[in-house]
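> I would like the atomic coordinates for the input below:
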Amino acid sequence: MADMTAQPGKEAEEKKIDGRLNRSVKTKAAIAAAFLDMVDEGILSPTSEEVAKRAGVGHRTVFRHFEDMESLYVMIHEEIHRLVWPLIQEIPVSTPLEERIKLLVQQRTRVYKRISPFRKALFARYWSSPVLQKMTKEDEKLSRTLLLNILPEAKALTKSGVETLDALLSFDTWLRMRELQQLSETQTRNVLTEAVSGILLPGGKGKSR
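A predicted model of the protein is given here:
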């Protein structure tokens, strides 16, 4: 009889714990979404007070969750992926190489323009966050895989040729051209297309092993 009365109490306690966990996850998701929205609007370093107001939660709640920034970064990273994937369209290998190069450059520049505020906002935090470092490296590996899938001709390059191609099509190169060299979007696409074509098209560099 004691066991029968203890079971309902245990179930009630488990439901209570599950409820708290669900609320915690929802709250953290709201905080992450608020952070992303503000960054997307150009506020690259929102304060916890600003995030709390946007998320509709108390400042202490935000501060408590900000203590565990690593898990917030995971949520932010997942949300960024959700925004970016629709911009990554399949480019058939059967498409002529010259056209694939143009399409890949256009695709990369669209993606980089979309993620630029988020990468800027998280850059300062990168050096102190093992999670951000891990996720960024994973993203770079994925980016390289997509590059080699779209431009399999790159596999015939020297190692230096592949590394040069990967660097040319990186976010860092795009950001430098746009921010420091102050090139327009069109100029940036043209420079990258010409540089990649110079490596991969007949007569370009990097062909010999």
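
> okay, CA-based contacts and neighbour counts for the rest of this
Noted.

> Just the element for the nearest residue to residue 40 once chain neighbours are set aside, please.
Nearest residue to residue 40, sequence neighbours excluded (CA to CA, 6 or more residues apart in numbering): residue 117, at 6.1 Å. Of the helices and strands defined by DSSP states H and E, residue 117 is found in helix 97-126.

> Please apply the same query to residue 51.
Counting by DSSP H and E, residue 51 is found in helix 48-55.

> Can you name the next helix or strand after that helix?
helix 59-66.

> Buried residues in the helix holding residue 51, which are they?
48, 50, 51, 52, 54, 55 (16 or more other CA atoms under 10 Å).

> For these, please prepare JSON lines with the additional fields distance to residue 35.
Shown next, in JSON lines, are those (distance: CA to CA, whole Å):
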{"residue": "48", "distance to residue 35": "9"}
{"residue": "50", "distance to residue 35": "9"}
{"residue": "51", "distance to residue 35": "6"}
{"residue": "52", "distance to residue 35": "9"}
{"residue": "54", "distance to residue 35": "8"}
{"residue": "55", "distance to residue 35": "8"}
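
> Let's compare: structure for the following, please.
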Amino acid sequence: MHTKEPATQTPADGRHARAERTREAIVEALLALLGEGVLRPSGEQIAERAGVSRRAIWNHFTDLDDLLACAARRRMETVMPLWPKLPRDGTAAERARAVAEGVGRFHEHVAPVRRAAVLFAHDLAFLAGQLREAARMHRAAIRAVFEAEIEAAPEETRAVLLAGLAAAASFSMWEELRRNQELSVDEATCAVRIELEGMLERAARN
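Reported below is the predicted structural model:
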């Protein structure tokens, strides 16, 4: 009876594994720099953080677009599980509070990389598409939370109400409150909650 010989790694397998580790290190280096607020990291900065030569970056990625696309895909894989589970039960005020707290935590976590994505989206179609898809998912999530209130509104105002609620809970609003208005996380969360509650109350009166 012959026993099966254990598979041995070929030189090609070893080269492939090293190449994958290098690609991984470069992507992680870029994400780390973006997370630290370096919105336009240079090739030298990425290479130094990854522990590789600058030439190695372009041996593994076609160009900056290719590197950013890989980093964006990686980031999406890691942040989407962090999207909060938003309630569909409870009073409108309770749901508004849950949305403000949940999306606030999410926006705060993704803010450094999201800022870079917004910056580069003007030039990179892939990132622009990612942001559009994120906006679509955000809008759908907000609609699901406040579906009863939206459907109870006059038909001609439903789209406006949904747009207002989605905008109040959006990353753009969070960025305005945190960076431009210089509110703390708790203060920004409170502002989002008040805005959501106000729109819902006005819609209920009409």
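
> coming back round to it: give the equivalent position in the second structure for the residue nearest to residue 40 of the first structure.
Alignment note (TM-score structural alignment): residue 117 of the first structure maps to residue 112 of the second structure.

> tally of neighbours for its match?
19 (other CA atoms under 10 Å).

> Would you map the helices across the first structure?
Using DSSP state H, the helices of the first structure run over 2-40, 48-55, 59-66, 69-84, 97-126, 130-150, 159-168, 171-175, 185-200.

> With respect to residue 90 of the first structure, which of these lies nearest?
Closest of the helices of the first structure to residue 90 of the first structure is helix 130-150, at 8.3 Å (criterion: CA to CA).

> The closest one corresponds to what range in the second structure?
The alignment places helix 130-150 of the first structure over residues 125-145 of the second structure (TM-score structural alignment).

> Tell me how far that stretch lies from the chain's centre.
10 Å (CA atoms, centre = their mean, to the nearest Å).

> same thing with stretch 30-40 of the first structure?
That offset, for stretch 30-40 of the first structure, works out to 14 Å (CA atoms, centre = their mean).

> name the helices or strands packed onto the helix holding residue 117 of the first structure?
helix 2-40, helix 69-84, helix 130-150, helix 171-175, helix 185-200 (3 or more CA pairs under 8 Å, 6 or more residues apart in numbering; DSSP states H and E).

> circling back to that earlier point, wait, which of the buried residues of helix 48-55 of the first structure is closest to residue 68 of the first structure?
residue 48 (13.0 Å).

> So what does the closest one match up with in the second structure?
Aligned partner of residue 48 of the first structure by TM-score structural alignment: residue 43.

> Quick check: closest non-adjacent residue to its match.
Per CA to CA, 6+ apart, closest to residue 43 of the second structure is residue 54, 6.0 Å.

> tell me the contacts of that neighbour?
Contacts for residue 54 of the second structure were tallied using CA atoms under 8 Å, 6 or more residues apart in numbering; they are 43, 44, 46, 47.

> how about it, what's its partner in the first structure?
In the first structure, residue 54 of the second structure lands on residue 59 (TM-score structural alignment).

> Against residue 96 of the first structure, how distant is its match?
Noted for residue 59 of the first structure: a distance of 55 Å to residue 96 of the first structure, by CA to CA, to the nearest Å.

> so how much does the match of helix 130-150 of the first structure differ from the first structure once superposed?
Aligned to the first structure and superposed, stretch 125-145 of the second structure gives a mean residue distance of 1.0 Å (mean CA distance after the TM-score superposition for the first structure).

> Show me the contact partners of that stretch.
69, 72, 86-88, 95, 117-118, 120-122, 150, 162-163, 165-166, 170.
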